[in-house]
Every structure is written in C-alpha cells, then in structure tokens.
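> Sharing a model that was predicted from the sequence below.
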Amino acid sequence: MTKPVLTTTDLSSYGKTARLILAEKNVDYDLHKVEFMSLGEEDYRAAHHPFAKVPAFRHGDVHLYETAAIAQYVDEMFEGPSLQPVDPETRAQMRKWICVADAYVYPSVITGLVMERVVAPMNEVEANEGLIAAALPEIARVLDVIEHELVDRDYLVGSLSLADFFNATMLSFLPLAPEGASLLEGREAVSAWIARMTERESYAQAA
C-alpha cells in the first residue's frame, strides 16, 4: 500500500491533530514540513492546499485538505480501534464538538491568545493586547462549556473520539500563555482531560 504523506508546519494545531490521529491508528506515514511563509506561494497552493493552509494529506490518488476530512479518512481507512462512535446520535455529538473546535476554540485560543502572546514575540512582533483581551472571555466560555460536559465522563462523547483530539490539542496550548494557565485554574475536569489526552503515547510520537 502507498505510504501516506502529511504536509504541515511545526506550529499548526490542526497539523498536530492530524499527526495524533495517524499515531493513534499506528499509520506509517511521511511527514512533510513546510515553512509558514511558503503557504501563500502558488506552487504550494497547486500541490497541497488551494486556500494556503495546513495540513494537507495524500495517500496514493487520494488528496485531502481540511483536518476533519483527513481525520475521518484515516480512521476509516486504516486498522486499529475506531475513533468514531457507531451509533448516529453519538457520532453526531462528536461532529458537533469538532465544529465547536473549529468555530469557537480555534478563534479564541489559537488566534486570539496563542498567536498573539506566544507566536508573535517569537517573530519579534508586538502582541495585539486588544485581540487578547477580546479572546479571554470567549476562552472562559469555551472552558466552562467543556467543564460542564466532562463533570461525569472522561471524554467529550463518553468514549475517546476524534472530538477529543480536535479540542484537547488546541486547549493544550493554553499553559504557554500566562492568561491561559490562569484560565485553567479551578477547572479541574478540563485540566484532567487535557492531561489524560497529552499523556497518551500518540502525543509523544507527534511532539
């Protein structure tokens, strides 16, 4: 069988999610790392992702972009424990949580806080304090919603699923920013869930 290839950058949370799922399924794949500044180049758009994002995935004649599509394909194509619930209701709940990651977690946690407080200084760019201030209440709301969901369960839909990898991967970046670490204080269910996820062997493999 043709060896899959995953294309991503070092700092992409979505790229890390894809790598985690490949590791969970024990898939032997090639990792193609690209520089963030190269994503807008026409060669990259033509070969990997027309919207200049990461990750992108190729497996023989199958070429995918968008992490949700990649994750579903990997889970269904390769052997190993399924990361998607069988029954329609629970699978719909899983998809809901993936949408939550895309619509609410990423914009607040990654774009609003991590990119400004952590990544911008790495590139000698001043953080936009206004964006950070606007993101913090949104992050608090996200954490409260997930905290409520995890009070009586270990994973978002009961058993481990793709939803956990999408959300926990993004939230695992919070301690990198002082504000993020503060927001996690007192939210014991969320903190325990993030620890549970980051202690998995797949996280070490995708580091």
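Ah, there it is.

> drop to CA atoms for contacts and neighbour counts, all remaining ones
Noted.

> what about the helices in this structure?
Per DSSP state H, the chain carries helices over the ranges 13-24, 42-47, 67-77, 88-100, 120-122, 129-149, 162-171, 178-184, 188-198, 201-205.

> let's bring in a second model and compare:
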Amino acid sequence: MPALTVSDPSYCSTKITAYWSTFKSSPTLSLCSVSLSTNPSPFPHIRAFSLHTQLPSCVLRALLPKSRSRTKVSASSMATGVQEVRPPSLDSTSDPPAIFDGTTRLYISYACPYAQRVWITRNCKGLQDKIKLVPIDLQNRPTWYKEKVYPPNKVPSLEHNNEVKGESLDLVKYIDSNFEGPSLFPSDPDKRQFAEELLAYTDSFNKGVITSFKADGMNDADAAFDYIETALSKFEDGPFFLGQFSLVDIAYAPFIERFQPFLLDVKKYDITAGRPKLATWIEEMNKNEAYKQTSLEPEEYVATYKKRFL
C-alpha cells in the first residue's frame, strides 16, 4: 500500500489511539493500516505515524486532523490502490440496466470531458462501490438511454434515489454534498467565492482555447491560459486553484489534459511556457491516481480533436 507519513510531536499516544479507533470504525476507511514510531524516550509523545492506505490523497487530506505541524503528503500517497476495470460501453445492441432498482449509476462516455468531471469526483470521494459506472457509446448510443434514462440524451447523468440528474458542474456539487467522503468544496468564504467565479469561467475558458484551433494567431488561447496562471497564483497554501485540491481542479482538468497535447501537436504551442504555476498544477494533478484512472492516452485526445475540429 502507498504510505502517508505525518510527523508531529504534539500527538500523544492517547490522541493517536482515539483517532485510529474512529478511523477504523468507518467501512470506507477500512482499507488502511497504521504504524507508529516513537521517541527513544517513553510515551506519551508520538513523533510520527505512517498511514498505509488505498484511499486517494484528496480523501486523506480531509480526514487527517489539523495540527500545528505541516502534513507532508508524498506523491505515492496519491494512489488509490483501487484499479477499477473499465466496463465496456453500452451501444444500440445492449440491454438496459435495471433502471430505478435502487442502484446509483453514473452514465458517462469515456471520451467526454464533461462526464470525466463527475467520474473524477466519484473516484476522489472513494465512491467506486457506491456509484456504478455505466459507459455509453455516444457514436452508437442505445435508444433506451433517451427513452428510459435521460431524455436530453447526453452524458453525464446520475441515477440516484429514483431520479436522473444531469449537467456536469451540477453533478459534481451534488455528489460532493449528498454522498459520504470529504468535502471537495472549501468552507472558507473567500475561497468559496473564488471557486464560484472559476466555475463560472469554465465555458469561457473552453471557448477561448477552442477558437484558437483554426485561428491564425493564439491571442484567445493566450488570454485563457494567462487567466488560469493568474488564478493559480491567488492562494499560497498549495499548488491548486484554491490552494488545496477541490472541485475547481476537477472542473478544469479534463479540458486542460486535452488542450495541452493537441495544441502542442497542431500549433506547436506549449501551454506551460512562461506559466510556471500551470506547469506545477499539471504535475501535481498527474500524481493523483483517482484522476489519472479516468484519463485516456494523449494520442487519443489528439486524434479525436483533429477529427472533430480540423
């Protein structure tokens, strides 16, 4: 298992024992073990403990108690340890699932960035066993999907409590608010306000970059990525948009991971050139296995975008 090590002399043995008892009592957190190392001197002081886990780091960050010492999360702790086998996409020849049987289902397309947002959210909250993934072949979609599941006939959609909801940004917030796991939305008022501004900008960002695909110059793309660079500079408590990982990172990641290889291939345009914050953000995102498990190979994105936009 990947390990997360916390060094903090302020934790005494009783605190660790109480914390670990609470930790183990949750079924979601049962995929963990802990090891303690102490001073040469006797208890009560605990110098460090290592948490070996199959949970994503976005879960771990929220679960670890706050302390005066800085919590260090290594790149290895980003791995979920849960290697989900992707089910085959359902097409026009496929039978429908047992709709409204009490199972929560997330309908996606593996190639759709909007659906990927919700898929990432599900994974980062550790809900692989709670929300069943149902991929749809959008090029040969089954008629029952529109007739019985989601009349708008697009993805993503979420079947939950005998209802089906859609729209990716609404769904990431819905899953974050209505399912177990750590919050992926900040409680700090300033961060919440900035989060809403960034979420509202996502469509403008995408349009600005896509406009540059066939344009002679890169002015629109420059403006869009410069906005991102500035946004990533606002908070100093981490490399993500709000400092710590959040739904905002989830909202942008599927698009940036497509734009980066496509623009480099077609326009010879490096989106990270002169943008160190963006470069660091991409590097940190790529350490998050819960996110990486939703991605395709860059070559697939390039081929898809060439076919679609050129």
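Ah, there it is. Quick caveat: nothing in here was measured; it's all calculated off a predicted structure.

> returning to that earlier point: for the helices of the first structure, give me CSV that also has distance to residue 53 of the first structure and mean neighbour count.
Formatted as CSV, these follow (distance: least, Cα to Cα, whole Å; neighbours: other Cα atoms under 10 Å):
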stretch, distance to residue 53 of the first structure, mean neighbour count
helix 13-24, 10, 24
helix 42-47, 8, 13
helix 67-77, 10, 17
helix 88-100, 18, 16
helix 120-122, 18, 12
helix 129-149, 22, 16
helix 162-171, 16, 24
helix 178-184, 25, 16
helix 188-198, 25, 18
helix 201-205, 22, 14
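
> Adding distance to residue 33 of the first structure, write those out as a markdown table.
Output for these, formatted as a markdown table (distance: least, Cα to Cα, whole Å):
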| stretch | distance to residue 33 of the first structure |
| --- | --- |
| helix 13-24 | 10 |
| helix 42-47 | 12 |
| helix 67-77 | 16 |
| helix 88-100 | 24 |
| helix 120-122 | 19 |
| helix 129-149 | 29 |
| helix 162-171 | 19 |
| helix 178-184 | 27 |
| helix 188-198 | 22 |
| helix 201-205 | 15 |
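
> For residue 55 of the first structure, which of these is the nearest?
Nearest to residue 55 of the first structure, of all these, is helix 13-24, at 5.0 Å by Cα to Cα.

> residue range for that closest one in the second structure?
Using TM-score structural alignment, the residues of the second structure aligned to helix 13-24 of the first structure are 113-124.

> ok, now how distant is the residue nearest the centre of the second structure from residue 195 of the second structure?
Nearest residue to the geometric centre of the second structure (Cα atoms, centre = their mean): residue 120, 3.8 Å. Per Cα to Cα, to the nearest Å, residue 120 of the second structure is found 17 Å from residue 195 of the second structure.

> all strands of the stretch 1-150 of the second structure, in order?
Secondary structure of the stretch 1-150 of the second structure (DSSP state E, counting those that start in this stretch): strands at 3-7, 32-38, 46-53, 105-108, 132-135.

> just those: most buried one?
Among the strands of the stretch 1-150 of the second structure, ranked by average contacts under mean count of other Cα atoms under 10 Å, first place goes to strand 105-108 (a mean of 24).

> Check the mean deviation of that one from the first structure.
Compared with the first structure after fitting, strand 105-108 of the second structure has a mean deviation of 1.0 Å; criterion: mean Cα distance after the TM-score superposition for the first structure.

> Residues touching that strand, excluding its own?
115-116, 119, 131-136, 155-160 (Cα atoms under 8 Å, 6 or more residues apart in numbering).

> quick check, nearest of those residues to residue 259 of the second structure?
Looking across the contacts of strand 105-108 of the second structure and measuring by Cα to Cα, the closest to residue 259 of the second structure is residue 116, at 14.7 Å.

> is it true that the closest one touches residue 122?
No - applying Cα atoms under 8 Å as the test, residue 116 of the second structure and residue 122 come out as separate, 9.7 Å apart.

> shared neighbours of those two, which are they?
With Cα under 8 Å, 6+ apart as the test, residue 116 of the second structure and residue 122 reach no residue in common.

> still on that earlier bit, for the match of helix 13-24 of the first structure, what is the distance to the chain centroid?
Centroid separation for stretch 113-124 of the second structure versus its chain: 6 Å, with Cα atoms, centre = their mean, to the nearest Å.

> on that earlier part again, for the helices of the first structure, which one sits closest to residue 113 of the first structure?
Nearest of these (Cα to Cα): helix 129-149, 5.2 Å.

> and the angle for that closest one with helix 88-100?
160 degrees (axes from the mean of the first three to the mean of the last three Cα atoms, to 10 degrees).

> And the contacts of helix 129-149 of the first structure?
With Cα under 8 Å, 6+ apart as the criterion, helix 129-149 of the first structure contacts 104-105, 108-109, 112-113, 116-117, 156, 179, 183-184, 187-190.

> same thing but 7 Å
Residues external to helix 129-149 of the first structure that are found in contact with it (Cα atoms under 7 Å, 6 or more residues apart in numbering): 105, 108, 109, 112, 113, 116, 156, 183, 187, 189, 190.

> now the residues you listed in CSV, with distance to residue 175 of the first structure?
Formatted as CSV, those follow (distance: Cα to Cα, whole Å):
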residue, distance to residue 175 of the first structure
105, 15
108, 14
109, 11
112, 14
113, 11
116, 14
156, 21
183, 9
187, 13
189, 16
190, 13
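
> who wins for most neighbours among the residues you listed?
The most crowded member of these is residue 113, carrying 30 neighbours; neighbours defined as other Cα atoms under 10 Å.

> Next one: the aligned residue in the second structure for residue 82 of the first structure from residue 197 of the second structure, what distance?
When the second structure is aligned by TM-score structural alignment, the residue opposite residue 82 of the first structure is residue 183. Applying Cα to Cα, the value for residue 183 of the second structure to residue 197 of the second structure is 19 Å.

> what do you get for residue 109 of the second structure?
27 Å.

> Also residue 306 of the second structure?
Distance, residue 306 of the second structure to residue 197 of the second structure, using Cα to Cα: 31 Å.

> circling back to that earlier point, wait, which of the strands of the stretch 1-150 of the second structure is closest to residue 245 of the second structure?
Comparing the strands of the stretch 1-150 of the second structure under Cα to Cα, the one sitting nearest is strand 3-7, at 16.6 Å.

> got the angle for the closest one vs strand 46-53?
160 degrees.

> In the first structure, which residues correspond to strand 3-7 of the second structure?
When the first structure is aligned by TM-score structural alignment, strand 3-7 of the second structure has no counterpart there.

> helices and strands around that strand, which ones?
Packing partners of strand 3-7 of the second structure (3 or more Cα pairs under 7 Å, 6 or more residues apart in numbering; DSSP states H and E): strand 46-53.
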